[in-house]
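A.B. asks: Need coordinates for the following:
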Amino acid sequence: MGEESDSFLGYKFDQHSAEASTRHYSGSKQSSTEMSGKDLHPFSSTYRAGDVEKVTLRMKNGLGSSKYNPADYKRLQAIVDAKRQESDVIGQKVQKIQCAAKATKESSILRQHRQVWSRECPRLQKAEEKAENDLHDFLEQIRPSSTTDTAIFSLKDYELFLEREREAFRIAAVQPVHQLREDLFFRLGEVQHQQLTVHPSNWEQVIQQIEFVKDQQDEITAKLDSECAAVEEEIKCLGLEKYFTSTSDTLVNMESIPEEVLNTDCPYPELKDSLIQAFLSLSERYQRRLRSLQEQLQEADRFCCRFGGWCPDDHLCYQFTLLQYTHDIPNHRALCMDMLQRLFPEKSRQELIQHERAWDWQRFIRVQLNVVTQQWQRDQEELLARALYILQEATHVHQEELEQHRDRQNQKDICSHLREKLQRWRAQQEEVAKLEAAIADRQQAEEEARSKREQEKEATIRSQQKERVRQFYLKQQKRKEELEHRDQERLANLRSVMEEQARRDKERVQFRVDMLQRRREEREARELEHQREDEEKQNRLEALRNQVGVVAEADPERMMGDTEAWRSRLLNAKECELQRPLYSINTYTDAQIVSDPRVRVEQALREAGLHQSQYAREVLSVIKPPKTPRRDMQSILKF
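C.D. replies: Below you'll find the predicted structure:
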């Protein structure tokens, strides 16, 4: 880009120089006309309506008067022819400069194309080597399954056959072209400093040989194209074309309803129907979006041929060219468009841009297809996870309901069994009550006698127990008093320890306050010491100033009078004041200003109309002044 802009700038400078020479020519023509006007009458090319009467009077009075002299048309014709020839020479120079600028620009563009190809060629070679290595590794990893498996051995034989055929093709088609190229380079090196008319017969033979090689290469290319078409037709017939197409070109046929949802035994049919309806609505929504994108994609075929009648080979060449000129290449857009115009001279720039827009739109639709497909998969996975979770929850709820029903039934059975047992128990209780009443009557007498004996015995036991209880309460009271006395002693010890700790904390705080106060006093003392030292230093300096002070006697006449130097200067000024200019100039001269290259470059950029562009700023920032500025004149400020 920089070299192209430099060549363009040089071309502009040459144009301006040509315009300046043309202006100089017109000025010289005018001056020559003025010089010839001393001997000839002036020729006025302007026409005025008021001059008609003056011309009429001149024609009536006649042209032979002493005021008008006859014009020398031959001399004027010779001057016009000389100026016209000079202008033709200048025009030829301008055309040569334009051709040179065009050739420079063309060579710069070709050099940039070669740089792009030099970067692309190693990448293609590496890709070819990687593909070949992968193919060899794949063939080496293949092993026959049995002795009857002859397909592997035939594949090896076919590989050797293809290798021999490729080597034969290289020797027959590629090697002669390289030999012819080397021979032509050798011949050009020999005749570089010689005339082309030395051996005309040899050059005719070389041209015939080149034409023969071109025809041979055209035949080989046509044969390869026919073989490629045959292979493509064979692939189509075998049905292998689907393995070479991108997955984004076809509409993704995904399962609308997963088998996990269909095969799941859901105890609630309505819930299962709602989940199936959700899957169907999701599939219908995404299929509608994919169908709309597919319809947009079907408007242009696989090679965008509906714009300008592009064939598949031209589209592939166009696509490979776009891949070569990536965004990291400087001025990649202009270089890519230039290469496309060179590859497709029959296509206009508008057609190329239109085809590029169609290709970008098709790629955008393919990306949208991939994005929609990924969204469909993600949403379907999320919906499947939610559906499975809901079905699992429904199964758990149904199991809990079944368990609750079984528990209720079991409780009912238990209640009926208990009711039967209760009735049998009541009957038994009634029978037992009758028997017990009879037995109670018999035992009542015995009980009364026994009760008397027990009352006496209980009275003795109660007296003993009361004594034991009294002894127990006395022990409990004594134990409580011991515990209270021990707690009081422990509380007194803790209070004494806490008071001692508080006293120590107060002493520590007071010690820190004293330390801070002492440090503050020391700092103030140091500041006062510094101030005292500064005052002593100023006093010493003032004493030194007083010691070196100048003491002179007052002399008003000498102070107000003229000095010897001033009087000598006045004498010299009176002598040369007649030769002094009217005023002094304290600036640069025109020669000094024009000698600065920055001024000349800025003037050229202004004439070219580039003085406000980024290129002009970069050029002017690089140019250095003719004289390096002093160090004390440099500024460290950055604007």
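
A.B. asks: Every contact and neighbour count from this point should use C-alpha atoms.
C.D. replies: Fine.

A.B. asks: and the helix or strand harbouring I79, what other elements does it pack with?
C.D. replies: Assessed by DSSP states H and E, I79 sits inside helix 73-141. Under the contact criterion of 3 or more CA pairs under 8 Å, 6 or more residues apart in numbering; DSSP states H and E, helix 73-141 touches helix 2-36, helix 312-324, helix 332-343.

A.B. asks: could the ones you listed be laid out in TSV, adding mean neighbour count and distance to C305?
C.D. replies: What follows is the helices and strands packed on helix 73-141, written out as TSV (neighbours: other CA atoms under 10 Å; distance: least, CA to CA, whole Å):
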stretch	mean neighbour count	distance to C305
helix 2-36	15	35
helix 312-324	14	8
helix 332-343	16	16
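
A.B. asks: With distance to E527 as extra columns, can I get the ones you listed in a markdown table?
C.D. replies: Output for the helices and strands packed on helix 73-141, formatted as a markdown table (distance: least, CA to CA, whole Å):
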| stretch | distance to E527 |
| --- | --- |
| helix 2-36 | 66 |
| helix 312-324 | 76 |
| helix 332-343 | 71 |
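
A.B. asks: Proceed likewise with the subsequent sequence, for comparison:
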Amino acid sequence: MENVDKRDRPFTPIQKNSSSGDISAKILLREMYNLVFRMKNEMRSIKYKPVDYQQLHALTEAKKLAAASTELKIRKAAQTSKISKEQMLVRQHRQVWWQEHQRLAEVRCKMESEIKSFLNEENIGDECLSELIQFEQELSEQWCLYVKNVINPVQQLRADLKYRQHDITQCSRSPTELNSVKVLEEVDFVKKQLRDIFERLSLEQQKLENYLSGWNTSVLGHYSEERSNLLSVLPMELETLACPYPDLKSSIFNEFYNFTEKYQKKLQDFDLQLEDIYRNFLLSEEDHWIYQAVLGQYPGDLCGRRTLCLDMLQRYFPHKSRHALVEHEKYCDQYHFAREQRRILISNWNKNRRDFIQKAVLTLAEACAAHETESALAKDRKQQQELCADLKAKVRCFAEGIPVFAWVFI
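C.D. replies: You can find the predicted model right below:
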């Protein structure tokens, strides 16, 4: 640095009477120029050494190989973790399915035994039950015919194909010797028959489901509407009771109508809310039924129930994203909450209606008792007045000198 000519250094004049900020900026600028000067001097000095690019390339390749090996290990670990998680979920699903299968099997056996014991009772005398027994026999005959014409030939063909495959592998016979073309034609023919049968059964199933769904909806809607109508109708207990005070009975009726109108308004609000939530469902009616069936398989107190349910729903609906299923779950929770609130409202309505009827009947009974008491008092008062008038007349006659034996004629 000292051997360098001073003329190569940049000129940095110093001005007097400058402010402290200007002095700091100029000092910083001078240091920067000095740094640039030193860098230029180092570039021209003998301290500079050429770069070994081969060594750098080797180091870079080694780093790349190490990074690739680490990335491969991470991918293998992630894949192993994913597989183990999948296996754990499948084991949990199987455990839940097995428990649900046992529970449903027990319920089915219990229901079948109860139905059979009920149908086998003597002197039932109901045409509906006899029709059910006949329908059960027809279904049993149809099932036996289906097994004979469809299931047994398929199982026989499957066993025959397995035998031929085993014969080919063990005896080293060529497929042409076994007439493979004829076998394939037979398999295609069976597939076509089964496809036609399944399509016909699917159509029948769809018709029955639509019929039962419409019947169920109409019955439930009619029941709900009939129940709300029964709650809003004036009870016979109040209508048939006699009340000596028409104003009191009219006020009780008006109070009942106001009470009913308030609950009807709340019930209509809940019905509108349920319709709005139902329109926001992201699944079709059939998919929603599957959704409910899947949720029903997992008990509410199961550990990790939501994770298992979402995993199974994604398997059932691969075309739906997880976000869509979560949104549908949110709407379903809102729908069930509104349904529960509606049920509580109807229960409270029914309870308050019974309490109101009891209080109204008690009030009318008290009014009748009070009226009878007033009538009895009025009758006694009238008798007392008549007695007083009679006594006054006798006293007046006595004062006027009428004999006592003449009182009888007065």
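
A.B. asks: I'd like to know which of the helices and strands packed on helix 73-141 of structure 1 lies nearest to V116 of structure 1.
C.D. replies: Closest approach to V116 of structure 1 among these is made by helix 312-324 (7.2 Å; CA to CA).

A.B. asks: and the closest one, which stretch of structure 2?
C.D. replies: Aligned by TM-score structural alignment, helix 312-324 of structure 1 corresponds to residues 285-297 of structure 2.

A.B. asks: do the same with stretch 274-293 of structure 1
C.D. replies: Going by TM-score structural alignment: stretch 274-293 of structure 1 matches residues 251-270.

A.B. asks: mean shift of that stretch relative to structure 1?
C.D. replies: Once fitted to structure 1, stretch 251-270 of structure 2 is off its aligned match by 0.9 Å on average (mean CA distance after the TM-score superposition for structure 1).

A.B. asks: can you check stretch 330-337 of structure 2 too?
C.D. replies: Averaged out, stretch 330-337 of structure 2 is 1.0 Å away (mean CA distance after the TM-score superposition for structure 1).

A.B. asks: which part of structure 1 lines up with that stretch?
C.D. replies: Aligning stretch 330-337 of structure 2 against structure 1 (TM-score structural alignment) gives residues 357-364.

A.B. asks: I353 of structure 1: what's it in contact with?
C.D. replies: Residues counted as contacts of I353 of structure 1 (CA atoms under 8 Å, 6 or more residues apart in numbering): none.

A.B. asks: And it, how close does it get to D314 of structure 1?
C.D. replies: Distance of I353 of structure 1 to D314 of structure 1, given as CA to CA, to the nearest Å: 15 Å.

A.B. asks: For S87 of structure 1, give me its contacts.
C.D. replies: By CA under 8 Å, 6+ apart, the contact set of S87 of structure 1 is T22, Y25.

A.B. asks: What lines up with Q477 of structure 1 in structure 2?
C.D. replies: Counting by TM-score structural alignment, Q477 of structure 1 has no partner.

A.B. asks: Quickly note the distance from Q477 of structure 1 to Q471 of structure 1.
C.D. replies: Distance, Q477 of structure 1 to Q471 of structure 1, by CA to CA: 10 Å.

A.B. asks: Can you give me the buried ones in stretch 125-136 of structure 2?
C.D. replies: By neighbour count, with 16 or more other CA atoms under 10 Å as the criterion, stretch 125-136 of structure 2 contains no buried position.

A.B. asks: where's the equivalent of L387 of structure 2 over in structure 1 relative to H405 of structure 1, distance?
C.D. replies: In structure 1, the residue paired with L387 of structure 2 according to TM-score structural alignment is I414. Separation of I414 of structure 1 from H405 of structure 1 (CA to CA) stands at 14 Å.

A.B. asks: And Y389 of structure 1, by the same measure?
C.D. replies: When distance is defined by CA to CA, Y389 of structure 1 is 24 Å away from H405 of structure 1.

A.B. asks: With R540 of structure 1 instead?
C.D. replies: R540 of structure 1 is 113 Å from H405 of structure 1, by CA to CA.

A.B. asks: Likewise for V372 of structure 1?
C.D. replies: 48 Å.

A.B. asks: The two: which has the busier surroundings?
C.D. replies: Taking other CA atoms under 10 Å, V372 of structure 1 and H405 do not tie; V372 has more neighbours (18 against 12).

A.B. asks: thought that one was touching R285?
C.D. replies: No - at 10.7 Å, V372 of structure 1 does not count as touching R285 under the criterion of CA atoms under 8 Å.

A.B. asks: hmm, back to that, for Q277 of structure 1, find the nearest of the helices and strands packed on helix 73-141 of structure 1.
C.D. replies: helix 312-324 (44.6 Å).

A.B. asks: what angle do the closest one and helix 73-141 make?
C.D. replies: Angle of helix 312-324 of structure 1 versus helix 73-141, following axes from the mean of the first three to the mean of the last three CA atoms, to 10 degrees, is 90 degrees.

A.B. asks: roughly how far out does helix 312-324 of structure 1 sit from the chain middle?
C.D. replies: Remark: helix 312-324 of structure 1 is offset 25 Å from the chain centroid, using CA atoms, centre = their mean, to the nearest Å.

A.B. asks: That helix vs structure 2, average offset?
C.D. replies: Its aligned residues in structure 2 lie a mean 1.2 Å from helix 312-324 of structure 1 after superposition (mean CA distance after the TM-score superposition for structure 1).
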